[in-house]
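**Student:** Just need the structure, nothing else, for what follows:
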Amino acid sequence: MRLPSLSDPAARIAAAVALSALAALGTLSVLPTPAAAQAQEPEVTLRFQHFVSPNSANPKHFIEPWAKKVEAESDGRIKVEIYPFMQLGGSATAQYDLIRDGVIDGGWVIPGYQPGRFPEAEALELPFMTPKLGEEASMAAWEFTQEHLTDDFADVHLIAAHMHGPGLIHKKGPAVREVGDLRGLKLRGPSRPATLLLRKLGAQPVGMAVPAFPEALSKGVVDGGVITWEMSPSLKLDELTDSHTDVAGDDALYNLFFIWAMNKDSYARLPDDLKAVIDANSGMFASAWAGRAHDTGDAEGRAVMAAAGNEIAEISPEVTEQIRALGAEVTQEWIDEVTAKGLDGAGLVEDARAAMDRHRGTVGTN
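**Tutor:** Next up is the predicted model:
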């Protein structure tokens, strides 16, 4: 059949009408029903906050993927918004209270940023307590939390409790070779146990949340500090420091305890099936995932520091043993201190070590 010539005005009008009719039919066939359209809109939006760069290991390898997994498993009914750099307000040191008070729906917390408030958690942060793999240390931390810390964190809804990888000494100038190399240095410490250890080593500890560390280095407020490989690139430690020193052996010089938590009312308001989505992404599973994120970031961060030409060193086993002995003094002094306040210091240390030993060497063996 010969088609009419579209040079004919009447034919052009007829063709346009026909095409419009077909387009309308096509549109009708793909327009969502009102119910389907509503299902695409989230029922709940949860606002979570943290205090570091989104390119840091935990946000990159745990927090953001966790949010996406929760959204997917809720079929889009939950939307999780992640705000880095404390964009919703407040300070990193006040994060726990922001969650408790409902200023935010959830976030990442370092309990040690409030020294003395959560004393039992400090047992996990004592010198040489944890293996160097964050995933192993984090599984142990979740166990210890369930055994000892549920009352401490009763006014938030706990999703995960975890540790990072090994804490290292990053400083201007050459690497640390002897204990005496630390004498008099002003070094940033993230927690009370870390600052107790630095003082025992002869340094001048400066308690400081991580966001303040780069500026303190650039202005000469500190000579260096202790922190992980994974945080080094986002803090520009390849530019601000010259050397990075770890201790010998399989145990970390120090470690830091974190929680990932929700406001209790924000959790309670969820319908049961959406609570189940949060629950499925909580506990031991989420804690191990968070620790594994730090292990991934440690490998990446170390590579960046090496590529910058910075000195990467390991203290000899002999000097490491000297540091261990000083660390043991810190641990005993901590036991004595918290026992005097009515806690079972020796029991807390024993239980923390037992939890670590149960998970030490387990990653990659299953």
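**Student:** switch to C-alpha atoms for all contacts and neighbour counts from now on
**Tutor:** Fine.
**Student:** for this structure, what spans make up the helices?
**Tutor:** 9-30, 34-39, 57-58, 64-73, 95-100, 134-144, 192-200, 213-218, 237-240, 264-268, 272-280, 283-307, 317-340, 345-359 (DSSP state H).
**Student:** can you tell me which of the ones you listed comes nearest to residue 111?
**Tutor:** Among the helices of the chain, the nearest to residue 111 by C-alpha to C-alpha is helix 95-100 (7.4 Å).
**Student:** Find the nearest non-adjacent residue to residue 117, please.
**Tutor:** residue 111 (7.7 Å; C-alpha to C-alpha, 6 or more residues apart in numbering).
**Student:** Now do the one you found against residue 36, distance only.
**Tutor:** 43 Å (C-alpha to C-alpha, to the nearest Å).
**Student:** These two: which is more packed in?
**Tutor:** residue 111 (23 against 10; other C-alpha atoms under 10 Å).
**Student:** and residue 126, how many residues sit next to it?
**Tutor:** Neighbour count for residue 126, taken as other C-alpha under 10 Å: 28.
**Student:** Tell me who's in contact with it.
**Tutor:** Shown in contact with residue 126 (C-alpha atoms under 8 Å, 6 or more residues apart in numbering): 193-194, 254-255, 327, 330-331.
**Student:** so residue 107 touches residue 99, yeah?
**Tutor:** Yes. Counting by C-alpha atoms under 8 Å, residue 99 is a contact partner of residue 107 at 6.8 Å.
**Student:** shared neighbours of those two, which are they?
**Tutor:** 261-262.
**Student:** For the residue nearest to residue 117, which residues are in contact?
**Tutor:** Shown in contact with residue 111 (C-alpha under 8 Å, 6+ apart): 96, 117-118, 121, 257-259.
**Student:** Second chain to compare with the first, below:
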Amino acid sequence: MMSFVRRVTIGAAVAACLSSGAAVAEDTFNFRVTSALSPNHGQWQGFFKPWMEKVEEESDGRISFTTFVSGELVKATNEPDALKQGIVQIAAPLLPTYDPALFPMSEVPMLPLAKSSPKIGSLALKALLESDVPLKDGKTFSELEYEANGLVAIPITISEEYSISTTGQRFETVEDVKSVTLRTPSRIHEMYAANVGINSITMPAFDLFDALSRGAVDGSFLFISDWTGYGFDELFKYTVTDVNLGHFASVMAVTEEQWNKLPEDLQKIMLGAADEQITEGAQLWVDRREKIMKETKAKGAEFVSVHDLPPEVSKLLMSGMEQTWFDYIAKLEEKGLPGTELARLWRDIVIEQGGDVPAAIHDL
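**Tutor:** Take a look at the predicted model:
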């Protein structure tokens, strides 16, 4: 398969051959990197920080980075404009899930799954970004989502699977489920919440701590291993696990113009280091989940498998999964986008990587 990133690499290689080899070899690059993540966030610790260290080392200092974390230079969701305006050269990460108007199909990894893990999800996202399967007008996922916006998207570690957590409200009856208000991170979670009768408010994770503290929401769809990145381990007291409500997907992004300025050998170093770090970053999520669950249990937090809930509650929470796929497909197709084709591609990729989808989606 040939991804957009790979095609751009080949184009740059041709350009490099036409240039003075000696001059190109001596080029150095210092990239300004913006991140909405805190320095303690799992994705920063598990992917971006070690990735930058690898790139600096393997490039013998020809690439270096000046980092701005916690949104100190560019606020979350403003990364596309900051890249195009040259304020920064790398978004670490770009958050397409929070900008469905610009990236309408990038929410697809948020669809509920029957089986997944951070490793499965990360490798599935990589395969999606590198897929050569045409979805519309002969164009691939990356061409439609990123090349169309003048961007190169580099695969990174995806999140752990989403669970449902509250500040203490327990799901012992159907009425309990329908009485809470939960923060949703995406349109897909809004659809799922509507399908099971949960009240929802959509907001970025960066705003959630304040909303929980004020009682504006009772909890959130969120993955456990991300709690300490925002201080949620202090607030969440009850969590329903094993619901596999999708993965939060983001990418590392540079402009196509910036990417094409890089010599081929430096492009290869950046891509190779990212490939190496994806599974290592996924393992960090697994390790953090275990540690957080152990520490919060000791402080009274409760973790309950969806399969151990009263049958009517479990049935309600599981029933919304399949319908959410169909709702998402319809939402895309209303806008003239290839909803069915994208859902089938994501389904096939997830299964190829060792995951699984809700039963009805096998027959999509």
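**Student:** Got a TM-score for the pair?
**Tutor:** The TM-score (TM-score structural alignment, normalised by the length of structure 2) is 0.79; 316 aligned residues with a C-alpha RMSD of 2.5 Å.
**Student:** Grab the nearest non-local neighbour of the most centrally placed residue in structure 1.
**Tutor:** In structure 1, the residue lying closest to the centroid (C-alpha atoms, centre = their mean) is residue 58, at 4.2 Å. Counting by C-alpha to C-alpha, 6+ apart, residue 293 is the residue found nearest to residue 58 of structure 1 once chain neighbours are left out, at 5.5 Å.
**Student:** Leaving out sequence neighbours, find the closest residue to residue 198 of structure 1.
**Tutor:** residue 205 (5.8 Å).
**Student:** Please pull up the equivalent of that neighbour in structure 2.
**Tutor:** Alignment note (TM-score structural alignment): residue 205 of structure 1 maps to residue 200 of structure 2.
**Student:** repeat for residue 191 of structure 1
**Tutor:** So, by TM-score structural alignment, residue 191 of structure 1 is matched to residue 186.
**Student:** What's the local residue count around its match?
**Tutor:** For residue 186 of structure 2, the neighbour count with other C-alpha under 10 Å is 20.
**Student:** For it, give its distance to residue 38 of structure 2.
**Tutor:** In terms of C-alpha to C-alpha, residue 186 of structure 2 sits 21 Å off from residue 38 of structure 2.
**Student:** Same check on residue 32 of structure 2?
**Tutor:** Counting by C-alpha to C-alpha, the gap from residue 32 of structure 2 to residue 38 of structure 2 is 16 Å.
**Student:** need the contact list for residue 258 of structure 2.
**Tutor:** Per C-alpha under 8 Å, 6+ apart, neighbours of residue 258 of structure 2: residue 89.
**Student:** who touches the equivalent of residue 56 of structure 2 over in structure 1 in this structure?
**Tutor:** With TM-score structural alignment as the criterion, residue 56 of structure 2 lines up with residue 71 in structure 1. If a contact means C-alpha under 8 Å, 6+ apart, then residue 71 of structure 1 has 77-80 as its contacts.
**Student:** Could you rerun that using 10 Å?
**Tutor:** 42, 45, 65, 77-80, 277-278 (C-alpha atoms under 10 Å, 6 or more residues apart in numbering).
**Student:** what lines up against residue 332 of structure 1 once you look at structure 2?
**Tutor:** Using TM-score structural alignment, residue 332 of structure 1 pairs with residue 326 in structure 2.
**Student:** That match: neighbour count?
**Tutor:** As a burial measure, residue 326 of structure 2 scores 17 neighbours (other C-alpha under 10 Å).
**Student:** And it, how close does it get to residue 350 of structure 2?
**Tutor:** Taken as C-alpha to C-alpha, the span from residue 326 of structure 2 to residue 350 of structure 2 is 17 Å.
**Student:** Then residue 115 of structure 2?
**Tutor:** For residue 115 of structure 2, the distance to residue 350 of structure 2 - C-alpha to C-alpha - is 9 Å.
**Student:** quick one: which of these two has more around it?
**Tutor:** More neighbours surround residue 350 than the other of residue 115 of structure 2 and residue 350, with 25 against 20 (other C-alpha under 10 Å).
**Student:** corresponding residue for the more buried one in structure 1?
**Tutor:** Under TM-score structural alignment, residue 350 of structure 2 pairs with residue 356 in structure 1.
**Student:** now the strands for the stretch 51-200 of structure 1?
**Tutor:** Along the stretch 51-200 of structure 1, counting by DSSP state E, counting those that start in this stretch, strands occupy 78-83, 106-109, 157-163, 168-171, 186-189.
**Student:** Could you dump those into CSV and include mean neighbour count?
**Tutor:** Shown next, in CSV, are the strands of the stretch 51-200 of structure 1 (neighbours: other C-alpha atoms under 10 Å):
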stretch, mean neighbour count
strand 78-83, 20
strand 106-109, 26
strand 157-163, 26
strand 168-171, 24
strand 186-189, 26
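**Student:** Specify the stretch among those strands that is closest to residue 145 of structure 1.
**Tutor:** Closest among the strands of the stretch 51-200 of structure 1, using C-alpha to C-alpha: strand 157-163, at 7.1 Å.
**Student:** ok and that closest one relative to helix 272-280, angle-wise?
**Tutor:** 10 degrees (axes from the mean of the first three to the mean of the last three C-alpha atoms, to 10 degrees).
**Student:** Strand 157-163 of structure 1: how far from the chain's middle?
**Tutor:** 10 Å (C-alpha atoms, centre = their mean, to the nearest Å).
**Student:** Show me what that strand packs onto, helices and strands only.
**Tutor:** Applying 3 or more C-alpha pairs under 10 Å, 6 or more residues apart in numbering; DSSP states H and E, one finds that strand 157-163 of structure 1 contacts strand 106-109, helix 134-144, strand 257-262, helix 264-268, helix 272-280, helix 283-307.
**Student:** count of residues packed around residue 319 of structure 2?
**Tutor:** 15.
**Student:** For it, list the residues it contacts.
**Tutor:** Per C-alpha under 10 Å, 6+ apart, neighbours of residue 319 of structure 2: 192, 195-196, 313, 358.
**Student:** Looking at the contacts of residue 126 of structure 1, spot the one nearest residue 347 of structure 1.
**Tutor:** Closest to residue 347 of structure 1, out of all of the contacts of residue 126 of structure 1 and judged by C-alpha to C-alpha, is residue 331, at 12.3 Å.
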